[in-house]
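**Student:** Could you work out the structure for the sequence below:
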Amino acid sequence: MDPRRVLLFRAVARSGSLSAAARDLGTTQSAVSQQLRQLEREVGGPLLVRTTRGTTLTEAGTALLARADVVHSALHHAEEELGALADLRAGTVRLAAFPSAAATLVPPAVRALHRDHAGVQVTLVETEPPEAWAAVLAGEVDVALVFAYDGPPVDDGSLAWVPLHVEPMHLVLPIAGSAPARVGTDWLAEQGWVAGCERCRQHLLACCRAAGFEPRLLHESDDYVVVQNLVAHGLGVTVLPDLALRAFRHPEVDVRRSRAFGERHVGMVHRSGADGVPAIRALMERLQAGVTARRSSS
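**Tutor:** Presented below is the predicted three-dimensional model:
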């Protein structure tokens, strides 16, 4: 049966007459009568008995009215829930971010979102870009902060890319060491190196080889705090992006901008159309605003 006719029947039953229902629904009495007759044909019998004083329910009408009330209530609750989501009084955004972005870009953006829309919740999972990308594709998260070296991620059309900023790479050296004022390739070739995640390590190797030497990799860690502590204790040198150094800066390391090690392109990825969801769009806007504010203050 047509649910619209069921709700029309409910209006007639609750108002007590076809004319009253027509007024409530903003239509004509003849239109209500026509739709009601069609519904009765669908259910196989009369639902109302018309009298000079209005209408009374048949046994079938009483049974259907109970179900119609449930449908009406469910639609009302759905309308309230959808309204809350549209007005950002409710909603959940699932976010993935690589470690340095999770430490620097995410907290102020989520705080700003909570300040403006306390009913919207953000859940965060910390993960590296390949896994974050896969999580968005699988529908496990709504938006992910990712990065790529020396250019945006390769666009295969599977996800939408929203650029945030381009960050420089820095050489990180021990203050207590004997690094020359101008660090050259020969000096770097003699040093032990601390490498990061697989993608970061491959980028480091490619840059060193392009400069004409093979780095001597001694230590590996994905944790930029561990990496800087190793460097501070004279156990190697490394390269870190700007966000990692903003998240944590060891007082006993020397940081020098190095164009030879390229740059990182940081941005967001999401499934097509996801930015039309109010809560997701609101979080993305605050991430963008945070990067803009950070850039203007630096």
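**Student:** contacts and neighbour counts: CA atoms only from here.
**Tutor:** OK.
**Student:** what's the neighbour count on the closest residue to residue 71 other than its chain neighbours?
**Tutor:** Among residues not flanking residue 71 along the chain, residue 7 sits closest, at 7.9 Å (C-alpha to C-alpha, 6 or more residues apart in numbering). Counted with other C-alpha atoms under 10 Å, residues neighbouring residue 7 total 17.
**Student:** here's the other one to compare against:
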Amino acid sequence: MTTAHTAPGGTWLITPPSDGRLEAALRAQPDVALLDLEDAVPSYGKNTARTAAVALLSAAPVHSAAVLGLRVNAPGTVHGLKDLVALADSGLRDTLVLVPKVESARELELVAQALQETATGVPICALIETPRALLRLDDIFASPVLGGVVFGAADYAAATGCRRTSSSLLWARSSIAAAAAAHGIPSIDSPYFDLHNPQGLRRDAQEARDLGFTGKGAVHPDQLPIIREAFCPTEEEVAQAHAVVSAADRADGRLSRAGGQMVGPPLVAAARAVINRAGNGTDPHTHRGSQ
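**Tutor:** Next up, the predicted model:
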């Protein structure tokens, strides 16, 4: 079995494979530019969209800072199988593959087997969006080929009958972020779909960061600056982190105080993580597999 190639955290911009969409996405400089063959394409247009997506990914500039990706259709469907065959035949390398409706590790491993002969270096990521998947996180996250996970709030809410609110999605989001941290892979929160509510997006992105997600999806380039700001430590957080680390260094392993709070090993580790994110944009949780 192949080893996972880890996906980036940060901003994931999801767009249909229409003319000009990939170029516009790359100009917005997301961490991942993801073409969507599933929800963004009606059933009658999937064959055409698949051909267009593979052509766009093949012709994309190699100097782009963004990782290029493709959300395929579910592997258990005819169009999902066609997507995998097209990817394998294209020989695309280093193209992230997002697999929807994942409910078992076996589904991910079948995708890896289909691609491993030609599409080496492909990060395979799972879209967690069903109640059954939430009950099987241990199995899914234990897969050696899993390189990242994305929460699909819209499908999850539709399947459970819940509203897409902070309180109703709290358990699902917390479970996914915690499981990803435990397995050392990036976790990407669901996009925020109201394009005319920047304050709602800001609040939603901050909640995702606070729950432990390492990034968030977007459905429009205008959403990216707000998401970046939410996931970047504030000046006050960085200053407090430096104070905690300095106090710990002076204490030489003993308990100390910084800013009125006791400083022990967990707080020091968290402070160093904040400084690390502020310095280079990486997250200490995303360490599993090859880079």
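**Student:** Report the TM-score for the pair.
**Tutor:** Once superposed, the chains reach a TM-score of 0.20 (TM-score structural alignment, normalised by the length of the second structure), with 116 aligned residues with a C-alpha RMSD of 7.3 Å.
**Student:** rewinding a little: my guess is the residue nearest to residue 71 of the first structure meets residue 68, correct?
**Tutor:** Yes - with contact defined as C-alpha atoms under 8 Å, residue 7 of the first structure reaches residue 68; the gap is 6.2 Å.
**Student:** if we can go back for a sec, quick one, what contacts the residue nearest to residue 71 of the first structure?
**Tutor:** Applying C-alpha atoms under 8 Å, 6 or more residues apart in numbering to residue 7 of the first structure gives the contacts 68, 71-72.
**Student:** Where neighbours are concerned, which of those residues has the most?
**Tutor:** Ranking the contacts of residue 7 of the first structure using other C-alpha under 10 Å puts residue 68 first, with 21 neighbours.
**Student:** Show me what counts as buried in the one helix or strand that one maps to.
**Tutor:** In this structure, residue 68 of the first structure sits in helix 59-86 according to DSSP states H and E. By neighbour count on 16 or more other C-alpha atoms under 10 Å, the buried set for helix 59-86 of the first structure is 61, 64-65, 68-69, 71, 85.
**Student:** distance of residue 202 of the first structure from residue 149 of the first structure?
**Tutor:** Between residue 202 of the first structure and residue 149 of the first structure the computed distance is 10 Å (C-alpha to C-alpha, to the nearest Å).
**Student:** Who has more neighbours out of the two?
**Tutor:** For residue 202 of the first structure versus residue 149, neighbours defined as other C-alpha under 10 Å are more numerous around residue 149 (18 against 13).
**Student:** was I right about that one contacting residue 201?
**Tutor:** No - between residue 149 of the first structure and residue 201 there is no contact under C-alpha under 8 Å: 11.5 Å.
**Student:** Could I get the full set of helices for the stretch 101-250 of the second structure?
**Tutor:** Counting by DSSP state H, counting those that start in this stretch, the stretch 101-250 of the second structure has helices at residues 105-115, 131-134, 137-141, 153-160, 166-183, 198-211, 224-231, 235-251.
**Student:** okay if I get those helices as a markdown table plus mean neighbour count?
**Tutor:** Formatted as a markdown table, the helices of the stretch 101-250 of the second structure follow (neighbours: other C-alpha atoms under 10 Å):
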| stretch | mean neighbour count |
| --- | --- |
| helix 105-115 | 18 |
| helix 131-134 | 17 |
| helix 137-141 | 19 |
| helix 153-160 | 16 |
| helix 166-183 | 17 |
| helix 198-211 | 18 |
| helix 224-231 | 19 |
| helix 235-251 | 17 |
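**Student:** out of these, nearest to residue 85 of the second structure?
**Tutor:** Of all these, helix 105-115 sits nearest to residue 85 of the second structure, with 7.7 Å by C-alpha to C-alpha.
**Student:** same for the closest one, what does it pack against?
**Tutor:** helix 78-90, strand 124-128, helix 137-141 (3 or more C-alpha pairs under 8 Å, 6 or more residues apart in numbering; DSSP states H and E).
**Student:** Check which helices and strands the first one is in contact with.
**Tutor:** What it means is helix 78-90 of the second structure. Applying 3+ C-alpha pairs under 8 Å, 6+ apart, we find helix 78-90 of the second structure packed against helix 46-59, helix 105-115.
**Student:** looking at the ones you listed, which is closest to residue 201 of the second structure?
**Tutor:** Residue 201 of the second structure lies closest, by C-alpha to C-alpha, to one member of those: helix 46-59, at 28.2 Å.
**Student:** and that closest one with helix 78-90, angle?
**Tutor:** Going by axes from the mean of the first three to the mean of the last three C-alpha atoms, to 10 degrees, helix 46-59 of the second structure is angled at 30 degrees with respect to helix 78-90.
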